[in-house]
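**Q** here is the input, now give the coordinates:
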Amino acid sequence: MQHELERDAVWLGLDLGTQSARCVAVDSAGEVLAAASRPLTSHRDGKRHEQDPEQWWSALAEASREALAGIDPARIKGLALDGTSGTILLADADGTPLTRGLMYDDGRAAEQAVRVNEAGARVWQELGYRSMQPSWALPKLLWLLDHETAAAGTGVRLLHQTDYVTWRLAGRQPASDASHALKTGYHLTEDRWPADVMAGLGVPEGLLPEVVSPGTVIGAVCAEAAAATSIPEGTAIVAGMTDGCAAQIGAGALTPGAWNSVLGTTLVFKGVSPHLVRDPGGVVYCHRGPGGSWLPGGASSSGAGVISREFPGADLAELTVLAAESDSDAVAYPLVSTGGERFPFRAPEATGFVLGEPATEAERFHAHLLGVAFVERLCFDYLDLLGAPVDGPLTLTGGGAKNPYWCRLRADVLGRPVLRPEQAEGAIGMAVLAATSSGVSVQDAAAAMVRTGAQIAPDAARHRRWTPRYLEFLDELVRRGWLDESVAVHAKGRAAR
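**A** Okay, the predicted model is just below:
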């Protein structure tokens, strides 16, 4: 039976990023009717990065009340929520947090990661990512079990970031989604928790949530949540995905070989493959996608967050104009995190550096823009080495994509055309996924709701200019012992073609 989106329906996309919580209301034709956001605060201490789970809820509730103030409640049919990948907490049997939220790039669990990778080596190999990094959810869960006295209580639950919010929305604990459960060790090909691995790690039975596929209706908004958020009671709650996958849906990157590059605080890559992509280096992992496809990708510790750190209070629009006029070829390795790099290579000891000598603040700014573009190019070179299809359409999303010059620079460095969707963001992707609760496929919902925007073509001369500098950048990464030389050789071979 063919389903169509109800023309007058409104779909809500909720997004929990690193720096803000956001709500958008989108109609079935893709028009954003309203949007609002509220800031989130973090606490960083060395490799530790935490947030207050209660703030996730209060910020989303405030954003939702503002966004929905002028919308007829009868039109609102469904919602879906995305969050940062690998962010977890422990809660009691009533859903009250027992710990702070350990964020996606919290790197405290290095010792626990060793145990996880010894116990789960066979399963992680089957799933293609080979090993877990300390920032993944399962090592951090073991850290909480090792260090938090509350973990010894009865009825304790592991919650992913989105699980806590959907619990508040539904008034009970709904199922988690397989996208967020990936980094907690969920067996994506067998649709189950690997019980033997969890038992060997001492994870208590009953701690882990039920898991369903993204797009599954997992509950409805309860009366208490409706009063707090202005989302009508009874609105369908649809199981969401991680922020990178959400942005991929919002960009309409759902065909084999298509990729979405999300430039937010960090750089997140998501693509579509007809087969599971296995990575001997353990930095690329695959979500399950719609229709049996796979969504390979990775999350870097480099990205636009370096701009706010290095240029606090600066007029970025003015710096961009001056940077575009600059003739400097200085390049900065744009590492945001203090916990080293995660993708396109793994180097816990990595730190930022600058090649060349920027003479002005604008040249130093340009060096960081260029560094992100170089990391992005290396991501594609590495994915190609793994056998992932990389030649489909490329969309650029995230806060960094709002800078037109930066998008053009990235196209020039990559030597390929890029699309900048009109409204693509994680919250838009979640509105699209929410619309599947009406019975349509995510591909059909995206076709109706996603506006692909204009294409930016690369300049061949500028591509030739940046390629030698890119290869020097790779050599420096190899020299520092962070990048395997075989990856650099492959990248140079692609450049020569």
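**Q** going forward, measure contacts and count neighbours with C-alpha atoms only.
**A** Noted.
**Q** check contacts around Ile88.
**A** 101-103, 137, 140-141, 158-161 (CA atoms under 8 Å, 6 or more residues apart in numbering).
**Q** swap the cut-off to 10 Å and go again
**A** When contacts are counted by CA atoms under 10 Å, 6 or more residues apart in numbering, Ile88 touches 50, 53, 99-104, 136-138, 140-141, 144, 158-164, 180, 184.
**Q** and it, how far from Gln423?
**A** 29 Å (CA to CA, to the nearest Å).
**Q** swap in Gln173?
**A** For Gln173, the distance to Gln423 - CA to CA - is 32 Å.
**Q** now the other sequence, so there's something to compare against:
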Amino acid sequence: MRILAFDVGTSGVKAVVTDTEGRLLDSAFCSYGLRAKENGWVDQDLDDILTATRHVGRTLADRNAGIGGVSVTAQMFNLVPVDPAGRPLLPMLSWLDQRSAGEAAALAARMPPDLQFERLGAVVSAKDILPKILWLRDREPEVFGRAFKLLDCKEAVVMWLTGRAVVDHAGASAYRLYDQVRRDWDWPLCQELGIPVQLLPEIRRATDLAGTILDPVAEQLGLPPGVPVVVGAGDVPASQAGSGAVGSGDVHVSLGTAIYFGVTMDQPGRDPARRLGALAHVDSGRWILWLEIATGGAALAWIARTLGLDPEGRVDYDRVDRLVAGCQDQMQDLIFAPWLSGERVPVFDDHARAAFVGLGLAHGPAHLLRAVMEGVAFQMRWALEYGHQFGQDLATIRAVGGGTIGTQWLQIIADILGRPLHTITNPQDAGAIGAAACALVALGHWPDFTPLKARATIDTTYQPDPARAETYTRRYATYLRLYEALHPLYHRETP
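**A** The predicted structure follows:
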């Protein structure tokens, strides 16, 4: 038997086929876009996403007989209202979307940060699902009134496959309407905020069956009728599992459009700064400390595009590596603050914006590229240091995602973190492999997620260079002063 697993990302969908040992047998990819507007609105067409998903699924089904299970992972922190048939009533509000900044501010006025931390488990921003729901309720009441369910991306794909609106515990915890003790929706909280619980999907384990594939969808995908579909998990917990970071203290870092660390914990922990809460894990007995940097790979894609280094819309990583390597000792005091679309950990500021500081006449394109890489890596160090407050000892850091293509950036990250960075074999497939693992556990082929530790083999290790690490530590001290210095500009009163 074989497993078909979809990884529905921000820029496209990848599908993989594995055997019952979790070995990768085949893969396919189809891209799509997102729409960004000057007012901070960023959305995606769910129909485009489903069309791409249908295409890669059919491609793999035609090449691989014996598919006996389907699973899905997808980008998280999106929102799409759907009708009873799973059809979108509006374009999907992306996790990058900031249209609900006013709702986030209104929520903060009604429920101050300390109270949010106690009631919601975290302090939310416009990029979270909850303010998006409040925006939809208040700004699009007609759509809100017609909505059958309010879904994140993965849940919308699973509903298309099965007709069932279900969410795993990790996905439910991302709504910030989740009771960590009861492991169910927080009914009193939903009532207080004016959000009908019946609009939220049913909570199930990631390894439960969502249902069987609908006959018309099976025909479109070229699959036999009755194939079981697993609930699955979003990209954070799926990549955590697929990277092999399944033991207590294991860390994975995803170098995608956004960058985030995931730290496996046996308990949800508690942020001494009372800002950040853990997400549930694919393993129902564990938790993930999720430390996100809002624009990671997106920052590199932006500067590459600006400098004309993305022929046919794809970053030329080989050329980028050559340019960046050649200016290693010529940066002087140039530093980049990478807050192109606000920032999450540790400043939690939707209004923060990026800046080059220390530009001189001697700086050129190569210096700008390296500054962006270094600035993102400095923010990663800041986020990881924030995570230390939870008291979890950190083990090996495994890197996954598209950002692992460029070797120079990985070395910069290792030097700035002052810790070894390990890339795994097929790093871009970690999310899909994690989704496939949910199906392997659900269908009884694996007892739990432990086999992923050995399955996700380390390919390359980037050791920090002591001399560069010392230099970066001095520059990091300057970086830490940037946010405080620039904060008044982001938050000034406009006439």
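**Q** contacts only, for the residue lying farthest from the centre of structure 1.
**A** Most distant residue from the mean C-alpha position of structure 1: Ala359, 34.6 Å away (CA atoms, centre = their mean). Each residue near Ala359 of structure 1 by CA under 10 Å, 6+ apart is listed here: 328, 330.
**Q** what's the match for it in structure 2?
**A** Using TM-score structural alignment as the criterion, Ala359 of structure 1 maps onto His363 of structure 2.
**Q** pretty sure Pro267 of structure 1 contacts Ala247?
**A** Check again: residue 267 of structure 1 is Leu, not Pro. No. The criterion here is CA atoms under 10 Å, and Leu267 of structure 1 misses it with Ala247 at 11.8 Å.
**Q** more neighbours: these two, which one.
**A** More crowded of Leu267 of structure 1 and Ala247, by other CA atoms under 10 Å: Ala247, with 31 against 25.
**Q** the more buried one pairs with which position in structure 2?
**A** Ala247 of structure 1 maps onto Ser239 in structure 2, by TM-score structural alignment.
**Q** centre of the chain to the host helix or strand of Gly244 of structure 1, how far?
**A** Assessed by DSSP states H and E, Gly244 of structure 1 sits inside helix 243-250. In terms of CA atoms, centre = their mean, to the nearest Å, the centre of helix 243-250 of structure 1 is set 7 Å apart from its chain centre.
**Q** quick one: it to structure 2 mean distance?
**A** Once the two models are superposed, helix 243-250 of structure 1 sits on average 1.4 Å from its counterpart in structure 2 (mean CA distance after the TM-score superposition for structure 1).
**Q** after that helix, which helix or strand is next?
**A** Using DSSP H and E, the helix or strand that directly follows helix 243-250 of structure 1 along the chain is strand 259-263.
**Q** next up, the contacts around the closest residue to Asn39 of structure 2 other than its chain neighbours.
**A** Distance criterion CA to CA, 6 or more residues apart in numbering; nearest residue to Asn39 of structure 2, sequence neighbours excluded, is Arg99 at 7.5 Å. Each residue near Arg99 of structure 2 by CA under 10 Å, 6+ apart is listed here: 39-42, 93, 126-127, 131-132, 135.
**Q** how about those residues in a markdown table, adding secondary structure, neighbour count and distance to Glu21 of structure 2?
**A** Formatted as a markdown table, these follow (DSSP: H, G, I helix; E, B strand; the rest coil; neighbours: other CA atoms under 10 Å; distance: CA to CA, whole Å):
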| residue | secondary structure | neighbour count | distance to Glu21 of structure 2 |
| --- | --- | --- | --- |
| Asn39 | coil | 9 | 47 |
| Gly40 | coil | 14 | 44 |
| Trp41 | coil | 15 | 42 |
| Val42 | strand | 19 | 39 |
| Leu93 | strand | 30 | 37 |
| Ala126 | coil | 24 | 41 |
| Lys127 | coil | 26 | 37 |
| Pro131 | helix | 25 | 41 |
| Lys132 | helix | 28 | 40 |
| Trp135 | helix | 20 | 44 |
